[in-house]
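**Q** Okay, here's the prediction I keep looking at, along with the sequence it came from:
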Amino acid sequence: MTLGISLHTDMDDIDSIFADDVELIQNADVLEEDYTPQQIICRDNVLEQYTSVFKPIYKGRPPQNAFLYGDTGVGKTAATKYLRQNLEQDIEQKNKRLPESEQVSLTVIWINCENFTTGDHKTSSYQVAVGIVNRLRDTGNRITGTGYAPQDVYDIMYEELDKLDGTVLVILDEVDKIGDDDTLLYELPRSRDIGYVENVRVGVIGISNDYTFRKNLSPKVKDSLCETEIKFPAYDAGELGQILSTRADLALYDTAYTQETINLCSALAYKEASGSARRAIRLLRRSAEIAEENGSQQIEEKHIRQADKDLEYGNIVESIVDQDDEKLYILKALAHLDEAGLTPARTRTIHAAYARVVRTYNAETGKEPLTQRGMFNHLSKLVMFGFVNTIDHNKGVGGGQWNEHEFSDDVNPRKVKDAFEDRNLQWVNIDVRGIKD
């Protein structure tokens, strides 16, 4: 049996402030999000459907288009990477047996639509098209995300695509980030039929965490993109346990964990993250790191509980980071009011603080804050998202009715500050003294 204790024989390592007395992780890569397992487990049904989407490409036939949906961490991206990897390897082996004229040519372009956002934190078909062009061009010949008419960018994209041959598979991860601008989603899967390309066949796979995005697509886009729809259901606790056991066997030393470790991590991920394998794997990794930091030879329940708290903190910060600028300004205003002891606060008080935040952060551009009604629309969304609580006051006919707002239990000024830093925004202290109801 492999010992869970790492024996340090290098004196430099012993003296290092970065070394732990105990090491429980023997292969950290297995616990990373970009790791592609040798086998996808607990996904037999969807893998069978999904494999059928890739079969025509292997056979040199026109590709199918597909739309994948399901919650975060249910295997959509992992399954896509797994099948892509196997498809490319099998085509390579197949081509070795065929004459050049019969060989299958495949180019895969993977785009995460989340990475192509504009200054107002939105993504568009235009920006994604720019991303596709730059995937196909050398570094010195890439185009910028501004300065081109949309049709010019699409023309450049199709010109670059048509320089290739065979099949081009465009994978649009987080495709729902494109929002209402679905021009690309209609044209790209039909580009050969429309006549935009002649030398290649283009297939498109859209991956989304938001099924409502599919429902809101126009009928013409549904016909193009949603040729095959595959739903990835959430994992149950037992399936999460199987996945974690497989990862732990490869990532951790034998004595670093027990079956109880796997069971607790699985149960917490199932309860708190709707059956997300990503959350379960993160929880296992963080638990091992905490155990190492504490000099423990095995992951214990207290390490898992602490890891769960750490991850929950990070998830809230990530959720705040994802908000648009106006909602970030409102959260910053609430943070300053909270630190000044002025929450819960009425809408007009929050608007006054919000206005100071907006003018401070936009002094050079002169951007003005939204009206109180406009700001309230964003504030209502923050309530719906669970960042802010609303307290209703009703004093009857004589006393009147009004609302006050404060952070929910999951949010505090520190998390808002961390979110600003993650967005590379400087945290400027705003004086909210003198703001009264």
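**A** That came in fine, so what should we check first? Numbers count the residues shown, from 1 in each chain.
**Q** Going by C-alpha atoms from here, please, whenever you check contacts or count neighbours.
**A** OK.
**Q** Against Lys415, how distant is Trp427?
**A** 12 Å (C-alpha to C-alpha, to the nearest Å).
**Q** out of those two, which sits in the busier spot?
**A** Lys415 (19 against 14; other C-alpha atoms under 10 Å).
**Q** what packs against the helix or strand harbouring the more buried one?
**A** Lys415 belongs to helix 413-422 when elements are defined using DSSP states H and E. On a contact count with 3 or more C-alpha pairs under 8 Å, 6 or more residues apart in numbering; DSSP states H and E, helix 413-422 meets helix 301-321, helix 325-339.
**Q** export these to JSON lines and tack on distance to Asn403 and mean neighbour count?
**A** Output for the helices and strands packed on helix 413-422, formatted as JSON lines (distance: least, C-alpha to C-alpha, whole Å; neighbours: other C-alpha atoms under 10 Å):
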{"stretch": "helix 301-321", "distance to Asn403": "23", "mean neighbour count": "17"}
{"stretch": "helix 325-339", "distance to Asn403": "15", "mean neighbour count": "22"}
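**Q** Dump those helices into CSV; add distance to Thr347 as well.
**A** Shown next, in CSV, are the helices and strands packed on helix 413-422 (distance: least, C-alpha to C-alpha, whole Å):
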stretch, distance to Thr347
helix 301-321, 20
helix 325-339, 11
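**Q** Out of those helices, flag the one nearest Asn65.
**A** helix 301-321 (30.6 Å; C-alpha to C-alpha).
**Q** how much does that closest one deviate in direction from helix 325-339?
**A** Angle, helix 301-321 to helix 325-339, by axes from the mean of the first three to the mean of the last three C-alpha atoms, to 10 degrees: 120 degrees.
**Q** relative orientation of helix 301-321 and helix 413-422 in degrees?
**A** If you take the same axes, to 10 degrees, helix 301-321 sits at 60 degrees to helix 413-422.
**Q** Excluding its own residues, what touches helix 301-321? List them.
**A** For helix 301-321, contacts defined as C-alpha atoms under 8 Å, 6 or more residues apart in numbering pick out 261, 264-265, 268, 282-284, 286-288, 290-291, 328, 410-411, 415-416, 418-420, 422-423.
**Q** got it, and stretch 47-56?
**A** Contacts of stretch 47-56 (C-alpha under 8 Å, 6+ apart): 62-66, 79, 83, 87, 228, 230.
**Q** which one among those gets closest to Gly195?
**A** Closest to Gly195, out of all of the contacts of stretch 47-56 and judged by C-alpha to C-alpha, is Pro62, at 15.3 Å.
**Q** is it true that the closest one touches Arg201?
**A** Yes. Contact between Pro62 and Arg201 holds when scored by C-alpha atoms under 8 Å: they sit 6.4 Å apart.
**Q** next up, a second structure to put side by side with the first:
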Amino acid sequence: MSDADSIFADDVELIKNATVLEEDHTPKQILCRDDVLDQYTSVFKPVYKGRPPQNAFLYGDTGVGKTAATKYLRENLEQDIERKNENVPKEEKVALNLVWINCENFTTGDHKTSSYQVAVGIVNRLRNKGNRITGTGYAPQDVYDIMYEELNSLEGTVLVILDEVDKIGDDDTLLYELPRSRDIGYVENIRVGVIGISNDYTFRKNLSPKVKDSLCETEIKFSAYDAEELSDILRARADKALYDDAYDQETISLCSALAYQEASGSARRAIRLLRRSAEIAEENGSDLIRPPHIRQADNDLEYGNIVESIVDQDDEKLYILKALAHLDSAGLTPARTRKVHTAYSQVVQTYKSESGRGPLTQRGMFNHLSKLVMFGFVHTIDRNKGVGGGQWNEHEFSDDVTPQQVKDAFENHNLEWIEMDLRGIHD
């Protein structure tokens, strides 16, 4: 069957290599990051020379090259060590083991990650599939003992890369012990280096002094890209990913400007925008990515970003948002705090009937509702009718949030969307 016979084919093809626009693509050259790459390379040099590794802490907003630079240097380090080992005596060969953990992947039901869960993840990275341990049922010290036993069975240097390390929060046991594991006596046969990567500027500030001393031996800040740097990065990606006549300078400039304005100079957002724009242009039968395609792509991505942000909220906040979604659909917003609490209580009782856990008090719910206001999901209106009329708050979705986005977030969160009729709710 030819492409012409398929319902999945487009009349035009603008993308020649989509993998270049994937998030996990590691370019052969990291652009616009010479300053931090020099610093970062110095962190890995001792490993290449067979010396004790350094610990490092990387921080900066999402999409500014922290993970890409780490992958790039990791691949180069592994390749250079392999070449070096081909030409030196056995006793001078360098042994390197890498363990990459994304701490966000080890969150529990309440959206929190602990040192315990990350230690379980490290164990399971080092074990065969049939010999892995579960995230429950072990005492914390037992898990740490198993982790150090697995690490100590390796040779040479072990680099543990903790991506999104800020997800660990206040439970910093692992961040203190792991970089000092040889000094403490937990391992003897290896030397452990730890690379912490964080999107949260404040996480570093809130680390305890003992953890800072262990983890932050070298600190590297990744600043946001400016519009010109985003253009350089996009042009390099477009050159490899798109056909030559599929884009022009206006394509690059507009994608870069939107990513700079709306996503704090995120290269990830710019690359996503370029890819989605190309897909929309293909769907519309255009042989060139034009500004309307880019604007539509920007709207699509913004919708998806809101959904992802909602998914990241804990269950109580999700239930409040669901309550507001039903109130909104029934034309009952803006709604007073009492009405929101009544709707929220019905949602909780619907979803938690089997567990027996009831809704929070109105005060407890209001604390979560205030966080949703701070995050930009909810808009609160202060009403004041004077001495005789009283004061109260009313709540509604912000301009960026819709009931459909909340529904999409529930489904992405593997929660069934149960329809509810809240038209009979009163203040």
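**A** Received it, and whenever you're ready, just let me know what you need. This is a predicted model, so every value here is computed, not measured.
**Q** TM-score them against each other, please.
**A** Once the chains are overlaid, their TM-score stands at 0.99 when taken by TM-score structural alignment, normalised by the length of the second structure; 427 aligned residues with a C-alpha RMSD of 0.6 Å.
**Q** hey, what's in contact with both of Pro62 and Arg201 of the first structure?
**A** Thr167.
**Q** before we move on, back to that, taking the contacts of stretch 47-56 of the first structure, tell me the two that lie furthest apart.
**A** Pro62 and Ala79 (21.4 Å).
**Q** who has more neighbours, these two?
**A** Ala79 (21 against 16).
**Q** For Ala277 of the first structure, see how far away Glu289 of the first structure is.
**A** Separation of Glu289 of the first structure from Ala277 of the first structure (C-alpha to C-alpha) stands at 18 Å.
**Q** show me the residues around whichever residue in the second structure pairs up with Leu252 of the first structure that make contact.
**A** In the second structure, Leu252 of the first structure lines up with Leu242, judged by TM-score structural alignment. For Leu242 of the second structure, the contacting residues are 14-17, by C-alpha under 8 Å, 6+ apart.
**Q** cutoff 10 Å now
**A** Leu242 of the second structure sits next to 13-18, 20-21, 274-275, 278 when contact means C-alpha atoms under 10 Å, 6 or more residues apart in numbering.
**Q** Of those, which belong to helices?
**A** Among the contacts of Leu242 of the second structure, the ones falling in helices (DSSP state H) are 274-275, 278.
**Q** List the ones among the contacts of stretch 47-56 of the first structure that fall in strands.
**A** 66, 228, 230 (DSSP state E).
**Q** And the strands in the second structure, which stretches?
**A** Under DSSP E, the second structure gives strands at 56-59, 96-102, 156-163, 190-198, 218-221, 335-336, 378-384, 391-397.
**Q** In a markdown table, list these along with mean neighbour count.
**A** What follows is the strands of the second structure, written out as a markdown table (neighbours: other C-alpha atoms under 10 Å):
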| stretch | mean neighbour count |
| --- | --- |
| strand 56-59 | 24 |
| strand 96-102 | 17 |
| strand 156-163 | 22 |
| strand 190-198 | 23 |
| strand 218-221 | 17 |
| strand 335-336 | 20 |
| strand 378-384 | 15 |
| strand 391-397 | 17 |
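**Q** mean per-residue distance, the helix holding Lys415 of the first structure to the second structure?
**A** For helix 413-422 of the first structure, the mean deviation from the second structure after alignment is 0.4 Å (mean C-alpha distance after the TM-score superposition for the first structure).
**Q** That helix aligns to what range in the second structure?
**A** Residue span in the second structure matched to helix 413-422 of the first structure, by TM-score structural alignment: 403-412.
**Q** Count the neighbours of Lys84 of the second structure for me.
**A** 15.
**Q** Just the buried residues of stretch 357-372 of the second structure, please?
**A** Using 16 or more other C-alpha atoms under 10 Å as the test for burial, stretch 357-372 of the second structure gives 359, 362, 365-366, 368-369, 372.
**Q** Other residues contacting it?
**A** By C-alpha under 10 Å, 6+ apart, stretch 357-372 of the second structure touches 310, 313-314, 316-321, 337-342, 344-352, 374-380, 395, 397-398.
**Q** Just the buried subset of the contacts of Leu242 of the second structure, please.
**A** Looks like the contacts of Leu242 of the second structure have 13-15, 20-21, 274-275, 278 buried, using 16+ other C-alpha under 10 Å.
**Q** These into JSON lines, with extra columns for distance to Arg235 of the second structure?
**A** Output for those, formatted as JSON lines (distance: C-alpha to C-alpha, whole Å):
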{"residue": "Glu13", "distance to Arg235 of the second structure": "19"}
{"residue": "Leu14", "distance to Arg235 of the second structure": "15"}
{"residue": "Ile15", "distance to Arg235 of the second structure": "14"}
{"residue": "Val20", "distance to Arg235 of the second structure": "12"}
{"residue": "Leu21", "distance to Arg235 of the second structure": "12"}
{"residue": "Leu274", "distance to Arg235 of the second structure": "10"}
{"residue": "Arg275", "distance to Arg235 of the second structure": "12"}
{"residue": "Ala278", "distance to Arg235 of the second structure": "14"}
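**Q** From those residues, pick the one nearest Asp3 of the second structure.
**A** Glu13 (11.2 Å).
**Q** what does Thr360 of the first structure align to in the second structure?
**A** In the second structure, Thr360 of the first structure lands on Thr350 (TM-score structural alignment).
**Q** just Ser105 of the first structure next, same as before
**A** So, by TM-score structural alignment, Ser105 of the first structure is matched to Ala95.
**Q** Pretty sure that match sits against Pro52.
**A** No. Look at Ala95 of the second structure against Pro52 with C-alpha atoms under 10 Å: they stay out of range, at 11.9 Å.
**Q** list residues touching both of the two?
**A** Joint contacts of Ala95 of the second structure and Pro52 (C-alpha under 10 Å, 6+ apart) are 156-157, 190.
**Q** Let me know the closest of these to Ala227 of the second structure.
**A** Thr157 (39.3 Å).
**Q** OK, contacts around the counterpart of that closest one in the first structure?
**A** For Thr157 of the second structure, the aligned position in the first structure is Thr167, judged by TM-score structural alignment. Counting by C-alpha under 10 Å, 6+ apart, Thr167 of the first structure touches 57-58, 60-63, 104-108, 161, 199-203.
**Q** rerun at 6 Å
**A** Contacts for Thr167 of the first structure (C-alpha atoms under 6 Å, 6 or more residues apart in numbering) come out as 106, 200-202.
**Q** hang on, the earlier thing: more crowded one of Glu289 and Ala277 of the first structure?
**A** Ala277 (26 against 19).
**Q** Spatially, what comes nearest to the aligned residue in the second structure for the more buried one if we skip its sequence neighbours?
**A** Using TM-score structural alignment, the equivalent of Ala277 of the first structure in the second structure is Ala267. With C-alpha to C-alpha, 6 or more residues apart in numbering as the criterion, Ala267 of the second structure has its nearest non-adjacent residue at 5.2 Å, and that residue is Gly63.
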